[in-house]
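Engineer: Can you look at this prediction? I've put the sequence above it.
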Amino acid sequence: MKLDDEVVRNLAVAKLFRENTGKINSIDYSSDGLNMISSSDDDSVIIYDCQTGTKKRSVNSKKYGVDLIHFTHAKNTAVHCSTKVDDTIRYLSLHDNKYIRYFPGHTKKVVTLCMSPLDDMFLSGSLDKTIRLWDLRSQNCQGLMHVPGRPVAGFDPEGLIFAAGINSESVKLYDLRSFDKGPFNTFKLQRENDCDWTCLKFSPDGKTILLATNGAVIRLVDAFSGNVTYSLQGHTNNKGIALEASFSPDSNYVFSGSTDGQIYGWSSESGRLVATLPSEHNPVIQCVQFNPKYMMLATACNHMAFWIPQGLED
């Protein structure tokens, strides 16, 4: 089945999970698309089976809290940042709910965390105005960059380049092998008037950089020229919340939540709004991601919804 406008408009909730007592603050798929993980303000981590549409397991991080959770390349481990005690990043074994390693260094809230698609490297960015590069095998920071404001960061699909969005006005591109020499390209964008960048993602084909905000606009930027190709609008965000936006695996669509309980889907090729999907979310939808391998969208507020095209429910 190929994703097209009709299929996007036909997405419907196939499974709804009411496992959480607090807001789900982040979700992530395993690279094979078979599993999904969520972290919540209620300090719980839940793993879902995407093929059967069932909850597999839950673990807790009551002492440190949990946010920005990501699978590593090993299916039974994840990294996450903390919401209590300190701002250390933690490497968790999901199998026995034990921590494998701690990554100390940030002195304020970590606001961006991403795994390399290639290996055990990962990036973190914090309100302490630093971006750090890490390797899962060592608790020592592999690289440190001081930046002039709140950072967002993301790896390109090849894992060779990363982009850092700084102060909601410039995107800097770094070669991972020589990032200490500084960016090899910088795109200056017009400063957002009434919102900040809260999320940076490359499209799966590597051609576009998505900049989500805590306002009612999502920017799509050409990853080679730095030109803003589209400003996606139509969704509502009247609470200043960091709403996640995500590409479909074919890079042709962008999905976002909103503060009105609806999911919005745009064509990334034309910038037009393709679908507005009503949901049972209540009403702020913070997390939205499309499965990298299967025809499934996941959205989350205090509860989790799995969407598939109507007609596929069987």
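Structural biologist: Perfect, I can see it now. Numbers count the residues shown, from 1 in each chain.
Engineer: contacts and neighbour counts: CA atoms only from here.
Structural biologist: Noted.
Engineer: quick one: secondary structure of residue 200?
Structural biologist: At residue 200 the chain is in strand, as set by DSSP: H, G, I helix; E, B strand; the rest coil.
Engineer: any idea how far it lies from residue 208?
Structural biologist: Here residue 200 is placed at a distance of 10 Å from residue 208 (C-alpha to C-alpha, to the nearest Å).
Engineer: list residues touching both of the two?
Structural biologist: With C-alpha atoms under 8 Å, 6 or more residues apart in numbering applied, the contact sets of residue 200 and residue 208 do not overlap.
Engineer: Going by neighbour count, list what's buried in the lengthiest strand in the chain.
Structural biologist: Longest among the strand segments of the chain by residue count, using DSSP state E, is strand 138-146. Buried residues in strand 138-146, counted by 16 or more other C-alpha atoms under 10 Å: 139, 144.
Engineer: Please point out which parts of the following helix or strand past that strand sit buried.
Structural biologist: As assigned by DSSP states H and E, the chain's next helix or strand after strand 138-146 is strand 151-155. Residues of strand 151-155 classed as buried by neighbour count (16+ other C-alpha under 10 Å): 151-155.
Engineer: Over to stretch 34-54?
Structural biologist: For stretch 34-54, by 16+ other C-alpha under 10 Å, it's 34-48, 50, 53.
Engineer: From the chain's centroid, how far away is that stretch?
Structural biologist: Offset of stretch 34-54 from its chain centre (C-alpha atoms, centre = their mean, to the nearest Å): 15 Å.
Engineer: dropping in the other structure now:
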Amino acid sequence: MQDTNQFVATYDSLKTMIFDAETGKVVTQLANDNSTSDPNYRINRVISHPSQPIIITAHDDKKIRYFDSNSGRMIHSMVAHLETVTTLAIDPQQTCLLSGSHDRSIRLWNFETKNCIQEFTAHQKKDDESIHDVAFHLSKPYMASVGADSIAKIYA
């Protein structure tokens, strides 16, 4: 989000809202494309683009959703993995999105075209879980992931 006086929160009720940090009042509620009672819609991660008015969410229903943070309107939805999408990260150049899933894969997406640029298997499953988090290094060309297998990996 471009406005540093705002923050995003998601709830067990499956709602996602943008709040004014000073007043605590709801600025915008994100619209979704699913019944809010559907447990597969559960949101596992929410991130905001650092320079564009876009919020991105990762869901149990295998989808990644993009929202306009000004209007709350969903602007894109895509099936991104074979299982639950657990984590997201935007690279420092703001051209790629990284996603991780319990399907054991990490996928690198072109931010503009939404096309998958690269996919690789990263972690072993443990109790039906796999990738817990992904991240980009702020100044070096590295990515990292951590998984349910208790391993942290760094990729160059």
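Structural biologist: Perfect, I can see it now. Please read these numbers as outputs of a predicted model, since none were measured by experiment.
Engineer: After superposing, what score do the chains get?
Structural biologist: The TM-score (TM-score structural alignment, normalised by the length of the second structure) is 0.77; 144 aligned residues with a C-alpha RMSD of 2.4 Å.
Engineer: counterpart of the longest strand of the first structure in the second structure, which residues?
Structural biologist: Strand 138-146 of the first structure corresponds to residues 113-121 in the second structure, going by TM-score structural alignment.
Engineer: Contacts for that stretch next, please.
Structural biologist: 104-110.
Engineer: Tell me the most packed of those residues, by neighbour count.
Structural biologist: residue 106 (25 neighbours; other C-alpha atoms under 10 Å).
Engineer: residues in contact with residue 103 of the second structure?
Structural biologist: 81-84, 130.
Engineer: which SS state does the equivalent of it over in the first structure fall under?
Structural biologist: By TM-score structural alignment, residue 103 of the second structure lines up with residue 128 in the first structure. Following three-state DSSP, we place residue 128 of the first structure in the coil state.
Engineer: What's the separation between residue 128 of the first structure and residue 107 of the first structure?
Structural biologist: Distance from residue 128 of the first structure to residue 107 of the first structure, by C-alpha to C-alpha: 6 Å.
Engineer: can you put the contacts of stretch 113-121 of the second structure in a markdown table and add secondary structure and distance to residue 92 of the second structure?
Structural biologist: Formatted as a markdown table, the contacts of stretch 113-121 of the second structure follow (DSSP: H, G, I helix; E, B strand; the rest coil; distance: C-alpha to C-alpha, whole Å):
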| residue | secondary structure | distance to residue 92 of the second structure |
| --- | --- | --- |
| 104 | coil | 24 |
| 105 | strand | 21 |
| 106 | strand | 18 |
| 107 | strand | 16 |
| 108 | strand | 14 |
| 109 | strand | 14 |
| 110 | strand | 13 |
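Engineer: and the residue of the second structure most remote from its centre, what does it touch?
Structural biologist: Distance to the chain centre peaks in the second structure at residue 23, reaching 26.4 Å (criterion: C-alpha atoms, centre = their mean). Contacts for residue 23 of the second structure (C-alpha under 8 Å, 6+ apart) come out as none.
Engineer: Which of the three states applies to it?
Structural biologist: coil.
Engineer: for the stretch 1-150 of the first structure, what spans make up the helices?
Structural biologist: For the stretch 1-150 of the first structure, the helices defined by DSSP state H, counting those that start in this stretch cover 5-9.
Engineer: Tell me where it has strands.
Structural biologist: Here the stretch 1-150 of the first structure has its strands, by DSSP state E, counting those that start in this stretch, at 11-17, 24-29, 35-40, 44-49, 54-60, 67-71, 77-81, 89-93, 98-103, 110-115, 121-126, 130-135, 138-146.
Engineer: corresponding residues in the second structure for the fourth one?
Structural biologist: Under the alignment (TM-score structural alignment), strand 44-49 of the first structure falls on residues 15-20 in the second structure.
Engineer: follow-up on the earlier one: mean distance of the longest strand of the first structure to its aligned residues in the second structure, please.
Structural biologist: For strand 138-146 of the first structure, the mean deviation from the second structure after alignment is 1.1 Å (mean C-alpha distance after the TM-score superposition for the first structure).
Engineer: The second structure: matching residues for stretch 92-104 of the first structure?
Structural biologist: Under the criterion TM-score structural alignment, stretch 92-104 of the first structure matches residues 67-79.
Engineer: buried stuff in the matching stretch?
Structural biologist: 67-70, 72-74, 77.
Engineer: The residue nearest to residue 58 of the first structure when sequence neighbours are not counted and residue 309 of the first structure, how far apart?
Structural biologist: Leaving aside its sequence neighbours, residue 58 of the first structure sits nearest to residue 46 (C-alpha to C-alpha, 6 or more residues apart in numbering; 4.3 Å). As judged by C-alpha to C-alpha, residue 46 of the first structure and residue 309 of the first structure stand 24 Å apart.
Engineer: now do residue 148 of the first structure
Structural biologist: Distance of residue 148 of the first structure to residue 309 of the first structure, given as C-alpha to C-alpha: 44 Å.
Engineer: who's more crowded, these two?
Structural biologist: For residue 148 of the first structure versus residue 309, the count of surrounding residues by other C-alpha under 10 Å is larger for residue 309: 20 against 10.
Engineer: The more buried one contacts residue 6, correct?
Structural biologist: No - using C-alpha atoms under 8 Å, residue 309 of the first structure is not in contact with residue 6; the gap is 9.3 Å.
Engineer: Run a quick neighbour tally on residue 6 of the first structure.
Structural biologist: Applying other C-alpha under 10 Å, we find 11 residues neighbouring residue 6 of the first structure.
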